[in-house]
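Peer 1: no sequence on hand, only this structure:
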């Protein structure tokens, strides 16, 4: 089932699937696995380039090497900008904490007050993937085996994907859009899956 709000088409899974990141179990696997870096908008590429000096102190030496070689973005198989990867397929912006959890140097720079929130919106919105078309924007739930513990955690806590991503969805599309999502959830409660 698909839901239309404004110029967005949203998969019902965004409301029906449950999800809460479980960093203790997954250790940030979504930032170190996959065949391409995180999708970026042109504006994000510009802002990351502009603020790189403030992000660099939080990056790993391998990440800095990748950035010096490729810049803050490369292109994926569709020609779209993505974050560069280091040799093992890890995002160049990843650093590891003392628990060996993959964390984002962009987010760390923001939390430390060095920059505004420049974490790529595609990262903040995961497991929702956003695809822009000529007449609409699609929001789909992306099921990935490395997020099994997040799905279990979401089921345990009863948190739908969209609610877990409230801040990211509001940042990406605005508070009125998020309010519409809440109304849709109430309507879907009366419709069997």
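Peer 2: Looks like it came in fine. In this text, all values refer to a predicted model and were calculated from it rather than measured experimentally.

Peer 1: C-alpha from now on. contacts and neighbour counts both.
Peer 2: Fine.

Peer 1: would you list every one of the helices in the chain?
Peer 2: Counting by DSSP state H, the chain has helices at residues 13-16, 23-26, 42-50, 52-55, 61-70, 105-111, 121-124, 148-157, 161-164, 166-173, 175-188.

Peer 1: in addition, the following structure is provided for comparison:
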């Protein structure tokens, strides 16, 4: 199955483990980056879960949601809106760390929607019409995650396991792991 994919080798080689105590949830607040990319099928799910997520948000974010909505773009190119071209419309702060309102609602068993798959996968990005290009997205805000990844001995691939399984299934993940690590050991 993975033969039909173009995969950035860095996801297998680069060590990465998110350290939100250092980055403060920077991936939810990237200035000028636009909102998180969405799959077309996520649009309906997000609209259905917006009211649930609102209870975690600031008055400012709720105002923007009620005034401007939560999604922009068109089929095949949707994204979440951001506040002031910076933080995600669904970001809230807890002890100075930006967090996802959907994730919080999911953790509290209020929804079965964890968060957009692009957010769940980060720093892995998926692209291509068939969603068959898997790559690592490097941002300076994640430098501490590289340090922590080395200390914890976790690769980007391992860090993103749950999200990769959510996107492609358990068997895909196992096959890719087996293929890559067998290939690596034989070199």
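Peer 2: Done, it's in. Note that the structure is a prediction, hence the values are computed from the model and not measured.

Peer 1: redo the helices of structure 1 as a markdown table? Include mean neighbour count.
Peer 2: Listed next are the helices of structure 1 as a markdown table, based on neighbours: other Cα atoms under 10 Å:
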| stretch | mean neighbour count |
| --- | --- |
| helix 13-16 | 20 |
| helix 23-26 | 14 |
| helix 42-50 | 15 |
| helix 52-55 | 17 |
| helix 61-70 | 17 |
| helix 105-111 | 20 |
| helix 121-124 | 18 |
| helix 148-157 | 17 |
| helix 161-164 | 22 |
| helix 166-173 | 16 |
| helix 175-188 | 14 |
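
Peer 1: out of those helices, the one nearest residue 79 of structure 1 is which?
Peer 2: Closest approach to residue 79 of structure 1 among the helices of structure 1 is made by helix 42-50 (12.2 Å; Cα to Cα).

Peer 1: how about that closest one, aligned to which bit of structure 2?
Peer 2: Counting by TM-score structural alignment, helix 42-50 of structure 1 pairs with residues 40-48 of structure 2.

Peer 1: residue 29 of structure 2 versus the residue most central in space within structure 2, what's the distance?
Peer 2: When Cα atoms, centre = their mean is applied to structure 2, the residue found nearest the centroid is residue 119 (1.7 Å). Distance of residue 119 of structure 2 to residue 29 of structure 2, computed by Cα to Cα, to the nearest Å: 12 Å.

Peer 1: now do the shared contacts for those two.
Peer 2: Shared contacts of residue 119 of structure 2 and residue 29, defined by Cα atoms under 8 Å, 6 or more residues apart in numbering, are absent.

Peer 1: for the corresponding residue of structure 1 for residue 93 of structure 2, which non-adjacent residue is closest in space?
Peer 2: When structure 1 is aligned by TM-score structural alignment, residue 93 of structure 2 is paired with residue 96. The shortest distance from residue 96 of structure 1 to any non-neighbouring residue, by Cα to Cα, 6 or more residues apart in numbering, is to residue 102 (4.7 Å).

Peer 1: isn't that neighbour right up against residue 26?
Peer 2: No - Residue 102 of structure 1 is beyond contact range of residue 26, at 9.2 Å (criterion: Cα atoms under 8 Å).
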